[in-house]
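# Below is the structure, and that's it, no one-letter string:
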């Protein structure tokens, strides 16, 4: 990977190497990533304390996801209009304000306002970290860069449930949000002291695309609200499900037509998809929601409902998953830079599908050591999917389209994660039934859940064949 930042790309003489800069940016990303997993752990406690219902408390998560998704297209435009460092600092400050508001909340309404503010800021921070990292690296060593940028994806699922469970047990749920304060303050100080300005690339400033933004907002909102309503009671034919889904699909078609007619104004230009590996990467990032978000949704439920573990013990079990991801994280980046993403991803997808199947057959009597080994093996495969796919999505992309490419990939990832979680929630609910679930019903529910995850992972092999390969390029 490039060892020193390019002054032309960052706007001033660099103070740190690309790797050090990526680590500083990633620190700012840790708070939003941890916040999501910690909040999910505390939903049941928040529900009881605020006297809310299951249907209303789910909006604590949904409002955050919606705000995050709607801010992603805005981030792609803002990074081409102002200093990247200043935009990072403003986003962190806004996230800090949302965290404080959420922590102080004594009503569901006040909490939702805080979560919306947090989500909007996270929607800027998440794609911004990738965009600035790619710009600094100059398109070189993307595999190793993504292995650094992907660190929060490794640690958040491990640390989030464990830290969140400990905060609720020894303090209260308000500290799920107060814990963000020191993380954000440290990230802000490091940004101010060490990061270059990241001035906009010359010629990239353009008027904001309001029409494209509204269509993307409709697309994301419609699909997320539709699948959220679907997951509530597992009925797809309801008006509350079909209406937002059809609005989302209509907005997608409308955006394609609009972007074709206005190629220079569109927030996400269609010419990005002329590159086969970018189209394949976007499809895989959508499907990765089933492997990443889906697995992290199902595994804690399995460990608590089938194995009878506490929240803290569940987090400790998941350390094995994170350990596997850490082992292959660096190697996945190096192999991608050396051989391309194609075969790294295909092999990892096959291995991920194989290591998921055993969880469909595990039960309360399964030895702990066997579950931990399978979690570790499952973790080995995940770095071989996310890191190569993310890096390949930028391979061959024009330097001036990095921000737009980030918008497209992040939206695909967010929508895919939301759809996967909703579908798996519906699968579990359909087999558990409306009454108190028996042991047999729970086993059936999780059997089908993990089989869905495994089959969905295998589907990803098809677009993976269109990813780049260095052997093909050499030929």
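Cool, the structure landed. The model shown is predicted, which means the values in this text are computed figures rather than measured ones.
# C-alpha from now on. contacts and neighbour counts both.
Noted.
# who touches residue 322 in this structure?
Under the criterion of Cα atoms under 8 Å, 6 or more residues apart in numbering, the contact list for residue 322 reads 154-155, 157-158, 376, 379.
# Could you rerun that using 10 Å?
Going by Cα atoms under 10 Å, 6 or more residues apart in numbering, residue 322 touches 153-159, 375-376, 378-380, 382-383.
# swap in residue 217?
If you count contacts by Cα under 10 Å, 6+ apart, residue 217 has them with 66-67, 69-73, 211, 248, 251-252.
# Repeat that for residue 209.
Under the criterion of Cα under 10 Å, 6+ apart, the contact list for residue 209 reads 73-74, 77, 262, 264-268.
# Which two among those residues are spaced furthest apart?
Farthest pair in the contacts of residue 209 (Cα to Cα) is 74 and 262. Separation: 17.8 Å.
# Show me which of these two is the more surrounded one.
Comparing residue 74 with residue 262 by other Cα atoms under 10 Å, the one with more neighbours is residue 74, at 19 against 16.
# From the chain's centroid, how far away is the helix or strand harbouring that one?
Using DSSP states H and E, residue 74 sits within helix 59-78. Taking Cα atoms, centre = their mean, to the nearest Å, one finds helix 59-78 lying 12 Å from the centre of the chain it belongs to.
# Please compare the first structure with the one that follows:
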């Protein structure tokens, strides 16, 4: 399974059927990715429209994340039990229903509940998409396929803040959710026409209820605890510590159970015996930390330190998305040719280089220079994500692919929540005294320096990735 080939073999080009399948899935994936970035930009506007406090309106984001964390663990079993096409259309329909209900929300409580419905659909969509495409790809190039899978995650940071800014400035808040409706309808039509019907697998087995009852609450508690860090200005408050420690304890119990059970656990921990998967998982955590932390810091820097408006901040972040697009195709090709290790190391170095100017930025720093830095940072992030995802699937059987998609998605979400929380605390701790333009700029400089440090730490697991890509012909 894992024997290296003596010489590189050229994989065939992706078939038209696979291209159509990828297009149908990627269009649908745009909906939750746009929704997340748009809602983040418009969160304060939602608070004003619904007459909600800051702590109350945060639940619009938190309820989505909690629902997402609950459903991700069942993705692998559900795909085996019901088939990929059915699960994809069910997830997409759930997200569409949640979007329609959110647009009709009449108060904060109803919006929070309907966002949870969105989170159920969104939590299923990305793992289902990844699993379907990897299984369908067969022996075709993983790097090139990862470049296609990563396209929505690149478009989200480019268009999401701009769309969010336009909606906040020009339209009613309900348009935050209206924009999902046409995307979901088009994606459903394409899925019905282009996705192959997958028969449920005979050996799907029973759902691991014990594992699910341990893992889902563990993830919910961990994500909830991390989401409370910003509101309570640190990790020392009981509202943070109680759920966080409870979640970690449940996670430890799940690990012990999953390692001892004779059946197939809801997440197969045997994946971590594969070196490339373990290294990829650590990098997924750190990349989630760096990406989500950057999504928190960058718009706040432009708004608080430089005094830019919401729309202007969104436009100023576009260079990072452009940088991600620039390296997308090249990263996929290089992963196929030389393996993920050198590509990821190069991407991390670019990310660090693009973050470095923000550790010295102030209110008068050149917007042109910062924009150029964002292009470099985006190029690095784009070069990291694709080969890490490709490496996480190397050496896996067809049955393990669904478990890998769920596990990596969980790790990214926890890493993102952890990164945003930690950087928020670091920033808060630097703003304890009298706030002047100079102290505000220094606080952001210090926090960006931590973000840079997390990126550099990623070089350690990156060195453990495969240097040369092994043939993925074993993937069915």
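Arrived safely. If you're wondering where the values come from, they're calculated on a predicted model, not measured in any experiment.
# where does the TM-score land?
For this chain pair, the superposition-based TM-score is 0.94 by TM-score structural alignment, normalised by the length of structure 1; 461 aligned residues with a Cα RMSD of 1.7 Å.
# on that earlier part again, need the contacts of residue 217 of structure 1 in a markdown table with distance to residue 423 of structure 1, can you?
Shown next, in a markdown table, are the contacts of residue 217 of structure 1 (distance: Cα to Cα, whole Å):
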| residue | distance to residue 423 of structure 1 |
| --- | --- |
| 66 | 17 |
| 67 | 21 |
| 69 | 19 |
| 70 | 22 |
| 71 | 24 |
| 72 | 23 |
| 73 | 25 |
| 211 | 30 |
| 248 | 17 |
| 251 | 22 |
| 252 | 21 |
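# From one end of stretch 101-112 of structure 1 to the other, what's the distance?
Terminal residues of stretch 101-112 of structure 1 lie 9 Å apart, using Cα to Cα, to the nearest Å.
# again, but for stretch 75-83 of structure 1
Its start and end residues considered, stretch 75-83 of structure 1 measures 12 Å (Cα to Cα).
# one step back: quick one: which of the contacts of residue 217 of structure 1 has the most company?
Counting by other Cα under 10 Å, residue 72 has the largest number of neighbours within the contacts of residue 217 of structure 1, with 30 neighbours.
# gap between that one and residue 372 of structure 1?
Counting by Cα to Cα - residue 72 of structure 1 and residue 372 of structure 1 are separated by 36 Å.
# Count the neighbours of the residue nearest to residue 255 of structure 1 when sequence neighbours are not counted for me.
If the residues on either side of it in the chain are set aside, residue 255 of structure 1 comes closest to residue 215, at 5.8 Å by Cα to Cα, 6 or more residues apart in numbering. When counting by other Cα under 10 Å, one arrives at 21 neighbours for residue 215 of structure 1.
# one step back: for the helix holding residue 74 of structure 1, give the aligned segment of structure 2 as residue numbers.
Here helix 59-78 of structure 1 aligns to structure 2 at residues 59-78, judged by TM-score structural alignment.
# tally of neighbours for residue 3 of structure 1?
By the criterion of other Cα under 10 Å, residue 3 of structure 1 has 13 neighbours.
# Reduced to three states, what does it come out as?
State at residue 3 of structure 1, reduced to three classes by DSSP: H, G, I helix; E, B strand; the rest coil: coil.
# In contact with it, which residues are there?
Listed by Cα under 10 Å, 6+ apart, the contact set of residue 3 of structure 1 reads 16-20, 136-137, 141.
# For the residues you listed, pick the one with the most neighbours.
residue 136 (27 neighbours).
# Was I right to think it contacts residue 5?
Yes: counting by Cα atoms under 10 Å, residue 136 of structure 1 does reach residue 5; the two are 5.4 Å apart.
# tell me which element the nearest residue to residue 350 of structure 2 once chain neighbours are set aside is part of?
In this structure, residue 350 of structure 2 finds its nearest non-sequential neighbour in residue 380, 4.6 Å apart by Cα to Cα, 6+ apart. Following DSSP H and E, the helix or strand that holds residue 380 of structure 2 is helix 367-393.
# and that helix, how far out from the chain's middle?
Remark: helix 367-393 of structure 2 is offset 14 Å from the chain centroid, using Cα atoms, centre = their mean.
# Quick check: buried residues in that helix?
Buried residues in helix 367-393 of structure 2, counting neighbours by 16 or more other Cα atoms under 10 Å, are found at 370-393.
# Check stretch 165-184 of structure 1 too.
165-168, 172-181, 183-184.
# closest to residue 439 of structure 1 among those residues?
Using Cα to Cα, the buried residues of stretch 165-184 of structure 1 come closest to residue 439 of structure 1 at residue 165, 25.2 Å.
# for that closest one, helix, strand, or coil?
Per three-state DSSP, residue 165 of structure 1 ends up helix.
# ok, it to residue 318 of structure 1 distance?
13 Å.
# what's the answer for residue 73 of structure 1, then?
Per Cα to Cα, residue 73 of structure 1 is found 33 Å from residue 318 of structure 1.
# swap in residue 130 of structure 1?
Residue 130 of structure 1 sits 26 Å away from residue 318 of structure 1, taking Cα to Cα as the criterion.
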